[in-house]
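Chemist: mind folding the following:
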Amino acid sequence: MGNTSHGRLTFTVEVDAPEDLAVDAARADALLTVRARPAGEAEDRPGDGKAGHGPRHAEVLIMDRSQSMAASGKLDEAKKAVSAAIDTLRDGTLLGIVAGDHEATVIYPPPGRPLAPVDQHVRQHAKHQVAAQVAQGGTRIGRWLTLARDLFDTSTGSDTVCHAVLYTDGKNEHETPEQLANAVRGCADRFTCDARGLGEHWHRSAIRAVTEGLHGSAAAVLDVPDLTEDFVRLMQDAQQLVMPRMYLALSLTGRFDLGFVRQTRPVQVDLTDQRQERGAEIHIPLGAWAAGAHQYHVSVHFEPESLPLNHRVQAATITLRTEPPAGQADRPTCTDERVLIVKRRSSKAFVIPVSANLTRVEAERELRFAMQDCADAHERGDSALADAKLRQALALAEQLGDTRRLRLLRAMAQDGPDGKPVVRPGVSNGRIQQIGLDATRTGPVPDDPVDADTGPRRDTGVCPNCHRPLVAPDAKFCEPCGAKIGAEGAG
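Modeler: Prediction:
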């Protein structure tokens, strides 16, 4: 398993990777389960920022004060939520507050000062500044994030857990998606950020851009008064973070190239574009960590003819690394190395074993796309496609036993004239945004993923176009060649 203690957490890496490959296979896949457990019962309490009591924490709270927040008492409710978050922070946590519209302003601490260590005096003054905010202007989330990064940069070191949280009630209309993406890249690997869509008129694309790039959680808060409870929980969770930065380190042998790295649990995120070249290794940033578990799908590609037949070949070594202490360049390892081994079989008649866990991962990915396609089609006014994607999503969620997403889908469905589910007329924009956003939420890693219920196990079949094995039995497309499976004219 590769069990190694690093500071306050003990890490293990479990690898589920079928060794045998078809003679014409061009990729190998592995499902990695990374678990972090407290290193000992006598661990110091994290988060108060004092020597000997765990890592220092820094928190920047980002308020949307755009003009739309004036409606329906939203800004007043948001002020309650931000004030409750301030009260939840432990003494010693470094605090900053950014108020955002089409510009961004630090409203606490006072101009020119670093982030303030929380105490009763700081709480009082910070909440006073929050209460004084007035709705104005538009929305430019990238500017808010950049100012939060600047606050962290002036007040923290590499050993500080830096976390931000933001909410927004409207569309990010004062910058392009490319400008937001550039801002997120400028903040990547510097701090993590949770984001919330508030009420009915926001759009999931900006929320996802923030949280996928900055390793945070994304959620819809449709009932505005619920934001207070949500922010309190987010602060409690943030203060459990004890590792400022973690990295998945991959060292590929000469025949192999990285295809992709995707987080599969608790949330689906494609991490491939975040790769960092570090000497002979590829490092994938994983954000800040607390005790808990995550799963990752790693795929490596190769030319079939480059592998000798019936020989075990090392494709990659896998380990975890963390942020080095100040003054050191090399990121220390947190786990023993794991090795990915493959064997190309010489006969097409050889039965290639299929990982039930990888099969489930692909089915969950199809569920994600069905939910997102349903939301997209509804927004375009394509009711026929939205209804078809809703039915597909309902079937996949039921097959997977995904009760949470099944409940969300049923809440927006009703029986059509033919008895089949259709999108309920009059479903709110907030509900559509929630469906599109929650499509990526797969839930916690099972305690024993190998023995977990992974649904029906069936022959995955082969692609009729390139004749390579499909990872999922119900795959709608072949990832190596892109051909649609079951489409008219395929093959």
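
Chemist: alpha carbons only for contacts and neighbour counts from here, please
Modeler: OK.

Chemist: so where do the strands sit in the stretch 51-200 of the chain?
Modeler: 56-64, 94-100, 104-108, 116-117, 160-168, 192-198 (DSSP state E, counting those that start in this stretch).

Chemist: got it, and the stretch 251-400 of the chain?
Modeler: 257-265, 269-270, 276-278, 281-289, 292-301, 312-322, 338-344.

Chemist: I'd like to know which elements the fifth one is packed against.
Modeler: The helices and strands touching strand 292-301, judged by 3 or more Cα pairs under 8 Å, 6 or more residues apart in numbering; DSSP states H and E, are strand 27-38, strand 257-265.

Chemist: cool, the last one as well?
Modeler: Strand 338-344 is packed against strand 20-21, strand 312-322, with contacts defined by 3+ Cα pairs under 8 Å, 6+ apart.

Chemist: just these: most buried one?
Modeler: strand 20-21 (a mean of 23; mean count of other Cα atoms under 10 Å).

Chemist: residues in contact with it?
Modeler: When contacts are defined by Cα atoms under 8 Å, 6 or more residues apart in numbering, strand 20-21 is touched by residues 28, 342-345, 352-353.

Chemist: picking that back up, including distance to P110, could the strands of the stretch 251-400 of the chain go into CSV?
Modeler: Converted to CSV, the strands of the stretch 251-400 of the chain look like this (distance: least, Cα to Cα, whole Å):
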stretch, distance to P110
strand 257-265, 39
strand 269-270, 37
strand 276-278, 36
strand 281-289, 28
strand 292-301, 37
strand 312-322, 33
strand 338-344, 49
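
Chemist: A42 is nearest to which of the ones you listed?
Modeler: strand 292-301 (18.2 Å; Cα to Cα).

Chemist: chain center to the closest one, what's the gap?
Modeler: Chain-centre distance of strand 292-301: 12 Å, with Cα atoms, centre = their mean, to the nearest Å.

Chemist: and if you look at stretch 144-163?
Modeler: 20 Å.

Chemist: next: stretch 14-25.
Modeler: 26 Å.

Chemist: wait, is E14 part of a strand?
Modeler: Yes: E14 forms part of a strand when assessed by DSSP: H, G, I helix; E, B strand; the rest coil.

Chemist: that one reaches V34, doesn't it?
Modeler: Yes: taking contacts as Cα atoms under 8 Å, E14 lies within contact range of V34: 6.5 Å.

Chemist: next up, for comparison:
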Amino acid sequence: MANFSKSNVPQFSVDIYQNEFLPEGGREVNAIVTVTATGGGTTGGLPLATHGPGEVLLPGPGAATGAGAAVVIMVDCSGSMEYPPTKMRSAREATAAAIDTIRDGVAFAVVAGTHQAREVYPANGGLAVADPDTRRQAKEALRRLTSGGGTAIGSWLRLAQRLLATADASIRHGILLTDGRNEHEKPEQLRAALESCAGHFTCDARGVGTDWEVKELTGIASALLGTVDIVADPSGLEADFRQMMETAMGKEVADVALRLWTPQGAEIRYVKQVAPSVEDITARRVQAAPRAGDYPTGSWGDESRDYHVNVVVPAAGVGQEMLAARVSLVQPQPDGTARVLGQGLVRAVWTDDMAASTRINPQVAHYTGQAELAQVIQQGLDARKQGDLDSATAKLGRAVQLASASGNEDTAKLLAKVVDVVDAATGTVRLKARVTDADEMTLETRSSKTVRVKK
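Modeler: Presented below is the predicted three-dimensional model:
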């Protein structure tokens, strides 16, 4: 049996789920695009080959196991990290655990963040290459971390960008930990930093405790195509950091985009990632060619994601059909071209069969509900904070109903900590009189997480 190294990259497939039938004059086409990357590290030295409709084996770029990857860990060291004292200690231990998880050959650095950013290790304006010695040195440097000062997250991100730019790596990733609000720089400074960093590296953000701002961290993770979560108890940081770094080490293909081509007269109304979480990427479109636009998706390992594409097409009569959109998964190449990793087609067929044209595709129906679930949770929590209890009850009741109907048990459990559920099927709830900050922030932070369609 051949010994296949982890440097082999995955095989991509693109599957389209839709009801292509429209009534006479109908114009709106909905499709769920499932992109799956499989076989990283198991494909061996196979040549470029086609494996069926929409599936292409991609050779070439390095995996996150050597010089092809770089990571910067940004640790909040502001004064608030000292209260309680376990918080800073847990942050040091979590960062040490993440460093232990970095594979040999990966470039890395550690940044201490306060009202300014400081490189803690290797502290030479660049990155160290992971091996037993550098990991040990980095952990020794962590022991000298102390808390004091303010919080200016934009400066942390800009330093991470400068450090990552020194690496000859296709996979560039950041991990950011904070326990507070971005109080020592203006919101426009953070926005400018995010605009500067977007497209240069991805970043996972974590809030420890309950004194940070959910929308602030969510915005950072969204702009940098990463994940966001709460670690309410500092003791949970080590396991979370280890898992984050393991996921980062599994990324193998960088800068992947969803390219949508539409024919004359058709236009994309929106594109949303709908699994594993809801993220509207419509506004991120970059024009790629006449009638084609690229929507960035970041880096990929062995994983699967779903996207909801909504296309408006010209009206047509019964019996006509057209290609509503061509969906390609592409990766830019050094020469300015794009390598196609997979492809699928979205169709429109006009019919006078009412049963066919009114049928809603199960995937489309499911993810439409999941997107609404994320939206009504946010609306309900915002109403609750503003004292509009009637609106909060209605929105969170609808959320309970949607979570129950779709089998989203994780979100249902989080909702049950904010409302008393009288009848999940009808969405009848009562707001709890007392809700902990941790429970409310956990629901808000994880509101966009979705469940896949039951097969």
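
Chemist: just to revisit the earlier point, turn the contacts of strand 20-21 of structure 1 into a markdown table, including distance to P332 of structure 1 and neighbour count.
Modeler: Listed next are the contacts of strand 20-21 of structure 1 as a markdown table, based on distance: Cα to Cα, whole Å; neighbours: other Cα atoms under 10 Å:
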| residue | distance to P332 of structure 1 | neighbour count |
| --- | --- | --- |
| A28 | 27 | 22 |
| V342 | 27 | 22 |
| K343 | 31 | 21 |
| R344 | 34 | 23 |
| R345 | 37 | 23 |
| I352 | 37 | 17 |
| P353 | 35 | 13 |
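
Chemist: and which of those residues is nearest L234 of structure 1?
Modeler: For the contacts of strand 20-21 of structure 1, the nearest to L234 of structure 1 is A28 (37.2 Å; Cα to Cα).

Chemist: P18 of structure 1 is in contact with A356, isn't it?
Modeler: No: using Cα under 8 Å, P18 of structure 1 is not in contact with A356, being 10.2 Å away.

Chemist: re the thing from before, okay, E14 and V34 of structure 1: which has more neighbours?
Modeler: V34 (22 against 18; other Cα atoms under 10 Å).

Chemist: what's the burial count for the nearest residue to the more buried one once chain neighbours are set aside?
Modeler: Leaving aside its sequence neighbours, V34 of structure 1 sits nearest to V13 (Cα to Cα, 6 or more residues apart in numbering; 4.6 Å). Counted by other Cα under 10 Å, the residues lying close to V13 of structure 1 total 25.

Chemist: same thing with V98 of structure 1?
Modeler: 23.

Chemist: do the same with the one 5 residues further on
Modeler: Residue neighbour count, defined by other Cα under 10 Å, stands at 17 for E103 of structure 1.

Chemist: and if you look at the one 5 residues further on?
Modeler: Each residue near Y108 of structure 1 was counted by other Cα under 10 Å, and the total is 24.

Chemist: residue contacts, the aligned residue in structure 2 for I107 of structure 1?
Modeler: Applying TM-score structural alignment, one finds that I107 of structure 1 aligns to V120 in structure 2. Residues in contact with V120 of structure 2 (Cα under 8 Å, 6+ apart) are 109-112, 141-142.

Chemist: try it again with 10 Å
Modeler: By Cα atoms under 10 Å, 6 or more residues apart in numbering, the residues touching V120 of structure 2 are 74-75, 109-113, 138, 141-142, 144-145.

Chemist: cool, and A325 of structure 2?
Modeler: Per Cα under 10 Å, 6+ apart, neighbours of A325 of structure 2: 29, 31, 259-263, 266-268, 291-292, 309-313, 344-348.

Chemist: repeat that for 8 Å
Modeler: Taking Cα under 8 Å, 6+ apart as the criterion, A325 of structure 2 is in contact with 260-263, 311, 345-347.

Chemist: which one of these has the most neighbours?
Modeler: Among the contacts of A325 of structure 2, L260 has the most neighbours (other Cα under 10 Å), with 25 neighbours.

Chemist: now which residue in structure 1 aligns to it?
Modeler: Looks like L260 of structure 2 aligns to L250 there (TM-score structural alignment).

Chemist: what's the neighbour count on L176 of structure 2?
Modeler: L176 of structure 2 has 25 nearby residues by other Cα under 10 Å.

Chemist: test my guess that it contacts M74.
Modeler: Yes: the pair L176 of structure 2 and M74 qualifies as a contact (Cα under 8 Å) at a distance of 4.7 Å.

Chemist: counterpart of V354 of structure 1 over in structure 2?
Modeler: Using TM-score structural alignment, V354 of structure 1 lines up with I360 in structure 2.

Chemist: quick one: residues contacting that match.
Modeler: So I360 of structure 2 contacts N19 (Cα under 8 Å, 6+ apart).

Chemist: how about F201 of structure 2?
Modeler: Residues near F201 of structure 2 by Cα under 8 Å, 6+ apart: 161, 164, 171-174, 224.

Chemist: give the aligned range of stretch 196-205 of structure 2 in structure 1.
Modeler: Using TM-score structural alignment, stretch 196-205 of structure 2 pairs with 186-195 in structure 1.

Chemist: okay, how far is it across the matching stretch, tip to tip?
Modeler: 17 Å (Cα to Cα, to the nearest Å).
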